[in-house]
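*Asks:* need coordinates for the following:
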Amino acid sequence: MQNDAEQKPPVPGRRLKILLGLSVALNLAFVGLLAGAFLRHDPVAGRGGPQAYAWPYMAALDREDRRAMFRALRQERKATFPERGSRRAMYDDVVQAMRADPFDAQALQAALDRQAGIGVAFQQSARAAWLELVADMSDAERADYAQGVEEALSRRKKRR
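*Replies:* Prediction:
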C-alpha cells in the first residue's frame, strides 16, 4: 500500500488540454474580431458626439499635423480643464439641484451652464489651434488640405 505523501497529483487528461486549447483559440478569435472591427473604421471620424463636427477637418490633416494638434489640445486641457474632483463636484451640483425640494429650475440651469462653459472653452481653444495651423499653411498646402476635407466628407456620404 502506498503512502499518501508518495502519491503523485493527478495529471490533467488529454480532454482538459484540448478544451483549454480551444478556449484560448476562441478568446483570441474574439479579440481579433474586436480589433478588426475597431481598425476597420476611421477613429477620427467617430459617430456623433460634440466633436463630430470637426472630424473632416482632423481626418484631412496629415499624421504629423494631427498629432501636433492633439498634443497642443492635451496641453491646453491640462492647463484649463478642471481636475477630476472638480468635474465630479459639478455633477454632484446637478444631482443636488435635481433633488432639491422645492425644485429650482434656475439652480439646475446654472449648474448645467457651469459644465457647458468648460466644454465651450475647450472647443474655442481647439478652433484657435486649428485656425493657427491653417493660417501657417502655404496657399498650395491650404488648397491640398481643402481637397482633403472634401474627400473626407465624400467618404462619409458613401458610408451612409
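*Asks:* every contact and neighbour count from this point should use C-alpha atoms.
*Replies:* Will do.
*Asks:* helices of this structure, residue ranges please.
*Replies:* Secondary structure of the chain by DSSP state H: the helices cover 14-40, 55-60, 63-80, 84-99, 105-135, 139-159.
*Asks:* now the other sequence, so there's something to compare against:
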Amino acid sequence: MSDPRSNGTPEAPTRKRSRTAVRLLLFVSLAANLAVAGMVAGALLKHPPKDGPPRPDRFGDVFSYALTHDDRREIGREMMREIRANRPERDALKAEFQRILTALRADPYDSTSLETGLSNQMNEAIRRQEIGQRLLLQRITQMSPAERAAFADRLEEGLNRPPRERGSKKDRAGEAEKRP
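*Replies:* The predicted model follows:
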C-alpha cells in the first residue's frame, strides 16, 4: 500500500486542523481587541457610581467621573469611531498572534519574539489611550470657564476621596445620600 502523503498533498485532517487553528486564532485576536477596546471605552462610557467617585489610583475612571454624562457618551462614541476606522487589518492581527504562539511553543524558548509580540499589542493599547486623551483634551478646550471649573471640582472630588471600603451596597448607601 502506498503512503497517501507520498504525492506531496497533505491529508484532509491536516487541512481541517489548520482551518480550525486559524479560526481559533482569529477568535482569540478578536477577543483581545474587543477586551482592550472595552476597557478603554468602558472607562469613558461608565456612569458615575451611585456611591461616589472612583478610586484615585484609576486615572481613567477619575477623569471619566469628572465628565458630564453627555460628554462621556460623546467622547466614547467618537473614540469607538476612530478605533474602528484605524484598527489593524485582520491579517496583521492574525500574523501577530501567530508570532506570539510560535514564540511560546519554540524550543528553545525565544523570549525576544514573545516580547516583541507583546510590545506590539501594548503599542496598540497605547494608541487607543492616546485617542481617548486627545478627545478629552478637545472637549476640555471647548468647555466654558464655568464648565471647566465644575469639571475640576469633580476631578478633585475623585482624587481626594479615599478608596471605597469594601462592603455591601447597603453599607455604602449612606455615602450616596451624602454626595451633592
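*Asks:* coming back round to it: among the helices of structure 1, which is the most enclosed?
*Replies:* Sort these by mean neighbour count, taking mean count of other CA atoms under 10 Å, and helix 55-60 sits at the top with a mean of 20.
*Asks:* and that one against structure 2, how far off on average?
*Replies:* Helix 55-60 of structure 1, aligned to structure 2 and superposed, deviates on average by 0.9 Å (mean CA distance after the TM-score superposition for structure 1).
*Asks:* quick one: that helix aligns where in structure 2?
*Replies:* Counting by TM-score structural alignment, helix 55-60 of structure 1 lines up with residues 61-66 of structure 2.
*Asks:* give me the contact list for the matching stretch.
*Replies:* 43-48, 53-56, 72, 151-155, 158-159 (CA atoms under 8 Å, 6 or more residues apart in numbering).
*Asks:* do that again at 10 Å, thanks
*Replies:* With CA atoms under 10 Å, 6 or more residues apart in numbering as the test, stretch 61-66 of structure 2 has contacts from 40, 42-49, 52-56, 59, 71-73, 75-76, 133, 136, 150-159.
*Asks:* repeat for stretch 29-45 of structure 1
*Replies:* Outside stretch 29-45 of structure 1, the residues touching it (CA under 10 Å, 6+ apart) are 23-28, 51-60, 66, 152-153, 156.
*Asks:* could you rerun that using 6 Å?
*Replies:* 55, 59 (CA atoms under 6 Å, 6 or more residues apart in numbering).
*Asks:* and for stretch 104-114 of structure 2?
*Replies:* For stretch 104-114 of structure 2, using CA under 6 Å, 6+ apart, the contacting residues are 100, 103.
*Asks:* what about 10 Å?
*Replies:* So stretch 104-114 of structure 2 is contacted by 97-103, 117-120 (CA under 10 Å, 6+ apart).
*Asks:* can you check stretch 135-145 of structure 2 too?
*Replies:* Against stretch 135-145 of structure 2 from outside (CA under 10 Å, 6+ apart): 44, 63-64, 67, 71-72, 74-76, 78-79, 129-134, 147-151.
*Asks:* number of nearby residues for Pro82 of structure 1?
*Replies:* Using other CA atoms under 10 Å, Pro82 of structure 1 has 13 neighbouring residues.
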